[in-house]
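Engineer: For reference, the sequence and a predicted model appear below.
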Amino acid sequence: MMNNETNKQVETFEKNFFDWLLSKPSSTEILAVEESQKAIEGENMEAKIRMYEEWEELDPLDSEEIDFPDYNESPPMTLGELPTVYNRFESLLQKRLKAEIEAKPPLFPWEEAGYNTYYPDVETQDWVSQISLWASQMKNIRWRNLSIPLTDSVFAQILQSCQEIVQSDLLPGSRLVKAVDNLFPGQSQSLNNLAGFVLAGPSRNPEVLSDPVITYNSATPNQQMLLSLMAAEEILSSLTLTCHLNQSVVKRQWETAVGWINIEAEYSIPEDRSSASLRIKGQLPVGATLKLQGREAQTTAQRSDAGSLWLELFAPQPDQKYELTIKLLNWDEPLKFAVCLQDL
C-alpha cells in the first residue's frame, strides 16, 4: 500500500511540474527574474573590469613567463566568460610569438646556424631589376657542356659583381673570387682553393661535384661555391671581347627578356687608312643606346626601335681596355662589356 501511495505522489509531482513548465509565467515572476539577472550581470561586469585591469598590467614581452592573475581575489567567473579569457590569452600569445620571431627569424632547411640572412633593401631592388631583364641568359651559362643550376638572385648578384670587375687588371683567380665573395663571407680560403679547379678547365673533375647537383639550394656549401665560381668564369668570358689587330671579328650573344642582343667587334687597319679603328656593331631587339669609352675618347649611338647600331673609334690605344655599355630603352640596368685590344 505504501508503494502505491508513493507512486501516486511521484506521478502527481511530475504532472504538476510539467504543467508548470508549459504554463506562461506571470508578470510578477518575469519582473523578479529580470531584477535578479540584472544584479548578476552587474556583478559579472565588475568582475570583468577587475580582471581586465589586472591583465592590462601584464606585458608578456617584459618577462620570459606569463603570470596569470589570481582569480581567488575576484568573484568567480561563469562558464559563459571563458571564451573572453581564451581570446585575451591568444592575443597575448600572438604578440609574444611575433616578438620572438622578429628577434630570431626561423631558418630555411638549407640554411645553417649563423647563416647571414640579412638582405639589404637596396640590393634586393637591384636584383629584381636585373633579374627581369637578364635572367634569360642564365640558362645559357654552361660548364663542361652542362648547364649550371643557379637561382635568379644568385645569378643577378654574380652578374652585377662581374660587371664591376670586368675592367679590372686582377689576376684570373682573384677575379673569380672577387666576383662571388659577397655570397660567401669569410670563405676566402675555400674559394681560392676551388678557383684553382675552375681555372684548370673541364679536364679536372673536382671531388665536390662527385654527387650530382639538381638545384643550387640543395647543393652543399662547397658545391654552391664551386657552381658560383664556374658561373662567374663563364659570365666574365661572355662580357669580354678580346680583339686582335687585323684578325677575325669577335662575336657575343646575350639573351634578354625582350630578345637577343648580338655584338660584333673588329679591330683593324683598313686599306684606305693609315691608322687602326675599332668598330662595334650591335643587333638589338628594341630601341637602345650604345656607348664605347676609354681613357681619352668615347663615342655613342642610339635608336628608338629594334635594329642595328654602329660605333667606330679611330686610332684607339693598343693594349687598352674599352668599356662598351648597352642600355635598352625603358630598362634601368645596362649591360657592360670589356673590349680588349691587342696588336700581336
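Structural biologist: Perfect, I can see it now.

Engineer: contacts and neighbour counts: CA atoms only from here.
Structural biologist: Noted.

Engineer: packing partners for the strand or helix carrying Arg252?
Structural biologist: Using DSSP states H and E, Arg252 sits within strand 250-256. When contacts are defined as 3 or more C-alpha pairs under 8 Å, 6 or more residues apart in numbering; DSSP states H and E, strand 250-256 sits against helix 121-134, strand 240-244, strand 259-268.

Engineer: Name the stretch from the ones you listed that approaches Ser188 most closely.
Structural biologist: In terms of C-alpha to C-alpha, the element of the helices and strands packed on strand 250-256 nearest to Ser188 is helix 121-134, at 21.7 Å.

Engineer: buried set for that closest one?
Structural biologist: Asp126, Trp127, Gln130, Ile131, Ser132, Leu133, Trp134 (16 or more other C-alpha atoms under 10 Å).

Engineer: Below is an additional structure, to be compared with the one above:
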Amino acid sequence: MNKDAEAINQFLAWLQEPDPAVTRPSGKNSSPVSDLEESGAVDLQVHTIDPLDSEVEALQSLPFESSAVFIEDTSSLELGELPAVQDRFHALIKRRLRAEIEQNPPLFPWETSLWDYETEQSAVADSLSAPLWTTQLQALNLPVPVPQAVLLQIFAECRNVIQSSLREGAKLVRIVESLFPDQSQALNEMAGLVLTASPSRSGATIPASALPESYEVANPTQQMLFSLLAARQMLDAMTLEVSLDCPQAERQWLTAAGTLSLVAEYEPASASLSVKGQLPCAGQLSLRGTTQQALAVCAEAGALKVELGNVHPDQTCALEVELDAADQSALVFTVRLTEEV
C-alpha cells in the first residue's frame, strides 16, 4: 500500500514540474523557430497526450483487491490545486468497478450461482400456455393430414359458432371462410356435399387414387373439402344430441391432461336433462339452459354430474368444461334435445 502511495505522489510531483520542451530559451539571439528546425522532426502530439491514459491500462491490470486498496490511499492524498486529476482518477476507479461487476455479477443471499430468471419465467409461461384442448385434433379421421396451423384456426372458429343458431351448413361455411376468402358459393356447394356424407366415413369419401400427397399440394377445391371435413368432425365432437327415442349420447375429448368423457341423458318423465362427466384432473362442469344453470366442481380427477329440470324438446343447452391443468378458457359443448334423431 505504501509503495502505491509513493508512486502516486511521485506522479503528481512530476505533473507540477515545468515542461522543458516548452521553456523559453535564455539566449538573446535564440529563435524558437530556428531551434525547432535544427532539432529536426518534431513530435506534434507530445502536448496532446494525457499522462493519465497510461493509468487506465495499469489500473485494469490490477486485481479487484488492489483496486480497493487504491481507493483508500487516494482519499489521503493532498492534491492541492489539481481537481481535474482527482476527477479523472475517480472516473478510472468507477470504470474499474463497473468492469468488475459486469465480469462477476453479485449474487443474492439465497443464490449459489447465477440464474437466468427471464428464461425460467418464459419456460413457466410456455407450460401454462401449452394447448389443453387441441390434443383431440390429432384424432380426426381425415383423408390426408392437415397442417396443425389450419386445424387450430378451424378449431378456434368452431368454438365461436358452436352456440350459434345457424344451420349446420352455414356453420361449416362460417368456420372455414377465412381460409378461402371470396369463395362463398363454392364453399356452400361443398358444405352440402360434406353434410350428406356419413361423419364416420368422412375420411373415406375420396378414392385413395385421387388423394393428393398432402394438404399443401392439394388444389383449392380439395383443400376446401378437407377443411370442411375437419370442421364437421370438430362440431360433431362438440355436440351431444339426445331425443325422446334416443335419450342418451356420449362423447370423449382428448386433452393434454387425459381423456374427458361426457354422457348426456334425458328423462322424459321428469323432463330433466343431466350430464355426467369423468374429468382427467381437477375442474368443473357447468350446464346452462334458458333460465337456469347447474354447476359441479371437483378438486381432483373424478366424476361429476349436473342436471337441469323442465327441459323440453327443441331446446339447446350449453355445457362448459373447465380443467385446472392449465390457464385456458373453458371448452363449450352443445347439448341438444330434439323430438327425434
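Structural biologist: Now that the structure is in, tell me what you want to look at. Source: prediction; values computed, not measured.

Engineer: can you list the helices and strands packed on strand 250-256 of structure 1 in a markdown table and add distance to Asn192 of structure 1?
Structural biologist: Compiled in a markdown table, those are given as follows (distance: least, C-alpha to C-alpha, whole Å):
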| stretch | distance to Asn192 of structure 1 |
| --- | --- |
| helix 121-134 | 25 |
| strand 240-244 | 22 |
| strand 259-268 | 32 |
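
Engineer: Which one of those lies nearest to Ile214 of structure 1?
Structural biologist: helix 121-134 (21.0 Å).

Engineer: After the closest one, heading C-terminal, what element do we hit next?
Structural biologist: Following helix 121-134 of structure 1 toward the C-terminus (DSSP H and E): strand 142-143.

Engineer: ok, then the element right after that next one?
Structural biologist: For strand 142-143 of structure 1, the following helix or strand on the C-terminal side (DSSP H and E) is strand 146-147.

Engineer: So which bits of the helix or strand where Met45 of structure 1 lies are buried?
Structural biologist: Assigned by DSSP H and E, Met45 of structure 1 belongs to helix 27-56. Using 16+ other C-alpha under 10 Å as the burial criterion, the residues of helix 27-56 of structure 1 that qualify are Asn44, Ala47, Lys48, Met51, Trp55.

Engineer: And stretch 146-162 of structure 2, by the same measure?
Structural biologist: Neighbour count says stretch 146-162 of structure 2 has Val146, Leu151, Ile154, Phe155, Glu157, Cys158, Arg159, Val161, Ile162 buried, by 16+ other C-alpha under 10 Å.

Engineer: and which of those residues is nearest to Gln10 of structure 2?
Structural biologist: Distances from Gln10 of structure 2 to the buried residues of stretch 146-162 of structure 2, taken by C-alpha to C-alpha, are shortest for Leu151, at 79.2 Å.

Engineer: Just the strands from the stretch 151-300 of structure 1, written as ranges.
Structural biologist: Ranges of strands within the stretch 151-300 of structure 1 are 240-244, 250-256, 259-268, 277-284, 288-293, 298-303, based on DSSP state E, counting those that start in this stretch.

Engineer: could these be laid out in JSON lines, adding mean neighbour count and distance to Asn4 of structure 1?
Structural biologist: Shown next, in JSON lines, are these (neighbours: other C-alpha atoms under 10 Å; distance: least, C-alpha to C-alpha, whole Å):
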{"stretch": "strand 240-244", "mean neighbour count": "21", "distance to Asn4 of structure 1": "114"}
{"stretch": "strand 250-256", "mean neighbour count": "17", "distance to Asn4 of structure 1": "102"}
{"stretch": "strand 259-268", "mean neighbour count": "19", "distance to Asn4 of structure 1": "104"}
{"stretch": "strand 277-284", "mean neighbour count": "20", "distance to Asn4 of structure 1": "111"}
{"stretch": "strand 288-293", "mean neighbour count": "20", "distance to Asn4 of structure 1": "111"}
{"stretch": "strand 298-303", "mean neighbour count": "15", "distance to Asn4 of structure 1": "115"}
